[in-house]
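[1] Pasting the sequence and the predicted model now:
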Amino acid sequence: MRQREIMNNVFEAKPIPVVPLRGGTVFPGVTTTVSIGRRTSLAAVHAAIERGGDLLVVVQRDAEVETPGFDDLFPVGILATARDMLRTPVGIQMLVELHRRVQLTGIDGNDPFLIGRYEELAEEDAIDEELKVETIAYLEKYIELVGETNQQIMTMTRASRTTGELADYVAGLISLPFDVEIALLSDLNGRSRLEKILEHLRQEVRIADIRSKIQSDAHQGAEKAQRDFMLREQMKAIRKELGDDDEDAPEDLRSKIENAGMPEKVLERALSELKRLEYQGQQSAEASVIRTYLEWLTELPWTNETEDNFDIGHVRQVLDADHFGLEDVKERIVEYVAVRKLAGKDMKGAIINLNGPPGVGKTSIATSVARAVGREMVRISLGGVRDEAEIRGHRRTYIGAIPGRIIRALRDAKTRNPVIVLDEIDKVGTDWRGDPASALLEVLDPEQNHSFTDHYLEVPFDLSQVIFITTSNQLSTIPAALLDRMESITMPGYIEDEKLAIARQYLLKKQQEANGIGGLEVNIDDEALRGLIRYHTLEAGVRQLERNLGKVVRKLAVRVASGETGPFTVAEADVDEIMGPRKFTYGVIEEQDEIGLVTGLAVNAYGGNTLPIEVSLSEGNGRITLTGSLGDVMQESAQAALTYARSNARSLGLEPAIFDKVNVHIHVPDGATPKDGPSAGIAMATAIISAFTRRPVRRDVAMTGEVTLRGKVLPIGGLKSKTIAAHRAGIKTVLLPKDNAKDIPELPERIRQDLELIPVGHLDEVIAVALLEPVGPVMKVGDEKAAEPIVMPPPVTNGNAGERIGRIN
């Protein structure tokens, strides 16, 4: 914005001594004093006085620069006349008369002082009485609020003729930010300057008003507190004279404290706080805080506990009645009850983590555990919790402070040995308010939780008799130190037969009750249930299956409301009519054996899945392309697989030079879903070798395993979830690492019967099983067919039409 105008060809640039100011500025139209500290500035003032007094006052951009140059100075300065030099206790002061704004055009020298040249500026000014009156009024109010009233100053302001003169005079009176001062100095329009001054005065008056109000309120509050204190003391004296000075509240609290069964140290703390309450009185500001604290102490179950049911048969019966399968979890609970029955209260509470996909029954089985052993159950959802105080509580110094969720759960349970379910522990967050996962370390450590201290209570509470059951969808997001404190049990999901039994024995009855037809006989054919499972759900658990059953039952409820009485039978055709078009396919593998197309296996937080891996070759220079949203680890697996193929080219019947003549493109479909992990290594290596040797891959074979540069097959995780996915897709043979053979007995019996599980230790064994005889000659250097890309037909949907994978284990 151009606000000033240099009048060229009217005034010539004139050399003059220059005095630079640091950290502030001055304005024309007044006579004032300026502190002189630098040797060069002192010399400039002396020279100016000897030559008649004229000098140029300018402002430095950076106060730290000791010897400024032209670029270090703001271009607009003030032509002034130095009248005298004064020595004061605070230093040398220059008495100077400030005339008008001029333009600094250059610096001619700096020894022994700065000599500059300037040109005159033409300023625009006006007479605006209304603006002047408003500014003077705000200035008077401002001076009154800050307590610096001076009649002489106000007389001078009223004597200003133009808006520019008034703006410059007021700017020199009030405290302004440095950038505002520079803007006012550079502004050649008097009205504009005065409007800026007025706006600043308005703001300062508002701030001063608020400050004055705060001080007044504080003074009134102090007077009221003193008055209330005097009245309370008089009331005490009056009650004493009347013989009515007993207050029931402290005595009631004392009785509750004595009957709460607190440990000795906690009892001492409670009585100490009660004494403070009695001393301060019920009307004091802190009385409610102390009273709330004591009420929390008295409401906690220090000695109350429920009697465990040690009947092993009853425990098994309850667990089997509520859940189908899940033998690992049930067996662990039975073990706990048996050991508790023998060891008594010397045994500490169990800390169990149930890890698995959504919908497999992690939270519901925790409820069954509480019912089986006869304990109270409290559920705490940790999903999205980011504040450490949610676990440990807030300190009492904060307004509205309360204990953390653990102590609140014990208060709600009214027993010191409940079952506490910490749901979604893998979704605990971290931010500037603290790390809740770290706070859980003490809660879930059997060696520490016997003296858990909440920040609000500030006294220890014994959590050693509590059964903690945590749930999670994945272990990778749980801190290692926290995971180490828990016994983790994996719940990978259900196979079709298990889902069928769960639907018939549990879910159908539950949905009948929920939809008002619990008393009617409803029979759903096995084929109809299998149709629901195969063609309308794609999940490791049974949550979507339950929703689909609810849809079927609601259709029956409409018929009942219309007058039908049943019984009802639902066939497969009825399911297709109710559910509409099939969303998924089942048991469909590739239509034919393909070159360069291998079926891998993957697992993520939602269960297992198949993972087609495609390899295409084209003429080029040996470049490798990886697509499909592959993570770093998966890309490294592809590089390792290709390196193995190159290093073993001759044993595969290939010429090593072929790899420098062909571009390799590896693609994993479902490109929008991120994928990572090392277990696709043997699948990638098999696809690459198939493409180069032109040996088709068996379409009924799936494989999983990490591969090394020497072709060794390393173990992987999630075998149960992967074999379930292979079984669902109609795969007949699964190749798995030899080190995972020990996990085969833990697979469902139906999986072991229907799948041929072949442990392999080297890639040669994989190739021998997965690859068929070549359909053409292997690729060679100079082979014209090498330039033709091997086109892969799009893979047939294999029953896994949803997201394939988030991470490959």
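    Happy to help now that I have it.
[2] Please count neighbours and contacts with C-alpha atoms only from this point.
    Noted.
[3] Could you count how many residues lie near the residue lying closest to residue 485 once chain neighbours are set aside?
    With C-alpha to C-alpha, 6 or more residues apart in numbering as the criterion, residue 485 has its nearest non-adjacent residue at 5.8 Å, and that residue is residue 445. As a burial measure, residue 445 scores 18 neighbours (other C-alpha atoms under 10 Å).
[4] then this one, side by side with the first:
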Amino acid sequence: MIIKSRKQLPLLVSDKDTILPVLPIKSTVLLPGEKHVVQLALKENLEMLREVMDGDNQLIVSYSPRPAGENGGIDLSEVSLLAQVESARPGSSGSRMVTLNAVRRVALTEIRQITPYLTAAYLETTQGEEEGKQIRWDIDSLLELVSRLTALNHDYPPEMIGGLQDLAASPGEFADRTASLLHIQPYDKQEMLEAVELADRLETLRRILTEEVEKTALSLQIDKRVGESLERKKRETFLRQQLMEIRRELGEEFVEEDLSRLFHNKIRANRALPQEVADRLLFEADRLKHISSSSAEYGAIKNYLELALSLPWSTPPVPASDLPAVDKKISAEYYGSTQIREQVLEYLAVWQSSRELQDLPVLCLAGPVGTGKASLVKAIADAMGRRFVRINGTSLTTMEDIKGGHRTEVGAGPGYLIRAIIEAATFDLVVFIEDLEYVIESGDTNALLALFEAVDPRHNRRFVDNYVGIPFDFSRILFVLGISYMDDFPEPFMHHLEMVEMPGYIEREKVVITKRHILPKLYKRYGLSRSELKFSDRALTRIIRQYTMEAGLIGLQQQLEKIYRKATRRKASGEECKIALTESNVDQFLGTQQFIPEKATSKPEIGVATGLAWTGAGGDLMLIEGLKMRGTGQVIFTGSLGEIMKESIQAAHSFVRARAETLGIDHNDFAGFDIHIHFPMGAIPKDGPSAGMTVSLVIASVMAERPIRNDVAITGEVTLRGKVLPVGGIKEKVSAAYRAGIFTIILPKENEK
């Protein structure tokens, strides 16, 4: 393939084709008037040389970025050079050393032959006039640039300028000769070759010379700056050494040497340091002797050594815990599902007995805020006799928060995990990293990868903090992660986790936990006794129902603290503090109720059914309303519904329509009436399939004009064939029905446990 020139070429058109052999060259570009020696070793090139030597000794030399044999093709530059073979002598290994004399520019028009060697048709070029004042001025300015280049770059001999001045009368020859003497890239020389017009050739040469002068000047400036910097450092080193010798002669103290010796003694005295750690610290201590105490690096090394030596290298591992005792301790301090405790104890048993296993997952507790995740982990730490460390995910949103910053960075320090170990003075910790969704939402994948490098038993036996730069065995630390919802975790990381789901508490559990754990803690915090402030169970129940709406206990504790603060203020004012909180006087302390619970209808009605919902705040009643009206058989649904719920309504409608005869409904009614399904509390988004059975009942009630019992609550997903599928949140839903005074609940059979 011929690579066309981007320039308009002045060609001499001929009636007949002129064909010559072509020698492709990759390493250089020849310019007219230049002599060059090339070594030919390829079979096809040697064959071409024999043919040329037997003829008129002429061939075409073409710059080829991709020589023959590469990917089965060849590229030739359109503007090439007609050259004369002056001589050919034997070379090594059967090659020939050929001397070429570059004659003039030609333009290739077509490749005619590839085997046994390349041949191509070509046309002659013309360069135009060479006279005029402008050209003489151009020559003078180019000579000035060449003079500057030879003065800056000693690779060019001074005699070069004199030889070029002799060619000033022939501008074209001058330009080609100048370009051939420059140490430039082949593509720059090819651009000169393609500048057939004289004005274009001189302008191209000016650009190349200007770039060479600027590059040479910049290189000299850099060399000068580097040399000055090295000289300054040598001078500073020499003066600092002299100063030390003068201080030594005067008998002054050397703070640097004394501190270095102090660290040396501390490192050698600490027998618990691993050998690689001791070697690293000794190296840093040695550096202190050679650095001035006034430099920033001196302080950085000193801080680093102090931090490394403050790590608890000598603390022995905590012995394995007695699992029955751990179970008893957790049961006393944590109130929750037996299944959760069993799953946690099974994990602890495996973690203690087989810590050598590299594929042990990381324990992760998933549940809404206030469902006892931190309380459970603290109970585990107390039961195992380990220090409890709590780290919030908002502090771990970057990789530097976890692995620390490199010591070369300004203000660098260790990560939060190393800081926690230093503060606790032991590696035997139970570390609870909560609110992990903040790490995920930060969008920094490197932070999440660094976190798993620290907590995953497959990687944390040699965890390296970037600041400390020393490997740590984190397998002695029990890491527990906490997240609000399991779905928040990216799928690729799920197989690393032992997920424990912690659902929200129902009303009865909240009352028990409040009496057993929250109230005693608040009595102690506010300095009150039970005789000064009493709570009845009905008062606690009213606070839970009317002043909180949550799955956990955070909001409940905040409401209770309001009451404790009022009691504390009354006591501090010298008034008699004898408060008995009952169901009737809660509003005197907390004001008007904040939430109005959903209630079932007072009597059976057509098109109204009581459904059960499972939300982030726990279980709740969900009244579903329906009515029919004259129309064209459309189904209308309102109430801020999600796509899954809309599909569930359509499926329920199709099922009831298919069973119309069994339900005593006229088929024609479905074509003559529209059905409107509405979910009250439209400001709250709703989604999920669990209302399918309730919607089916509402549609059947509306079309058959039969009332639905108001003392029954319903939940369950319905398929097109009428099968009822299991749903989640049964405990919370049952609790919601119980709170509303509904004691009959219709559930999917598969949810029976």
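    Received the coordinates, thanks. Quick caveat: nothing in here was measured; it's all calculated off a predicted structure.
[5] before we move on, which element is the residue nearest to residue 485 of the first structure in?
    According to DSSP states H and E, residue 445 of the first structure maps onto no helix or strand at all.
[6] State the three-state secondary structure for residue 757 of the first structure.
    What DSSP: H, G, I helix; E, B strand; the rest coil gives for residue 757 of the first structure is strand.
[7] Near the closest residue to it other than its chain neighbours, how many other residues are there?
    Leaving aside its sequence neighbours, residue 757 of the first structure sits nearest to residue 734 (C-alpha to C-alpha, 6+ apart; 5.0 Å). The criterion is other C-alpha under 10 Å. On that basis, residue 734 of the first structure has 23 neighbouring residues.
[8] same question, the one 3 residues further on
    For residue 737 of the first structure, the neighbour count with other C-alpha under 10 Å is 25.
[9] which residue lines up with it in the second structure?
    Matched across to the second structure, residue 737 of the first structure falls on residue 748, judged by TM-score structural alignment.
[10] ok, its match touching residue 726?
    Yes: contact between residue 748 of the second structure and residue 726 holds when scored by C-alpha atoms under 8 Å: they sit 5.4 Å apart.
[11] Quick one: residues contacting the aligned partner of residue 606 of the first structure in the second structure.
    By TM-score structural alignment, residue 606 of the first structure lines up with residue 617 in the second structure. Applying C-alpha atoms under 8 Å, 6 or more residues apart in numbering to residue 617 of the second structure gives the contacts 504, 549, 550, 551, 552.
[12] hang on, the earlier thing: next helix or strand past the helix or strand that contains the residue nearest to residue 757 of the first structure?
    Using DSSP H and E, residue 734 of the first structure falls within strand 733-737. Sequence-wise, the next helix or strand downstream of strand 733-737 of the first structure (DSSP H and E) is helix 749-754.
[13] Report the aligned residue range of the second structure for that next one.
    On the second structure, no counterpart of helix 749-754 of the first structure exists by TM-score structural alignment.
[14] How about residues contacting that helix?
    Contacts of helix 749-754 of the first structure (C-alpha under 8 Å, 6+ apart): 723, 724, 727, 732, 744.
[15] ok, now stretch 435-442 of the second structure?
    392-394, 396-398, 447-448, 481-484, 488-490.
[16] just stretch 314-333 of the second structure next, same as before
    272-273, 341, 345, 349, 352, 375-376, 379-380, 382-386, 426-428, 476, 517.
[17] quick one: terminal-to-terminal distance for it?
    Terminal residues of stretch 314-333 of the second structure lie 32 Å apart, using C-alpha to C-alpha, to the nearest Å.
[18] how about that stretch: buried residues?
    323, 326, 327, 329, 330, 333 (16 or more other C-alpha atoms under 10 Å).
[19] How many neighbouring residues does the counterpart of residue 485 of the first structure in the second structure have?
    Superposed on the second structure with TM-score structural alignment, residue 485 of the first structure falls opposite residue 496. Neighbourhood size, residue 496 of the second structure [other C-alpha under 10 Å]: 17.
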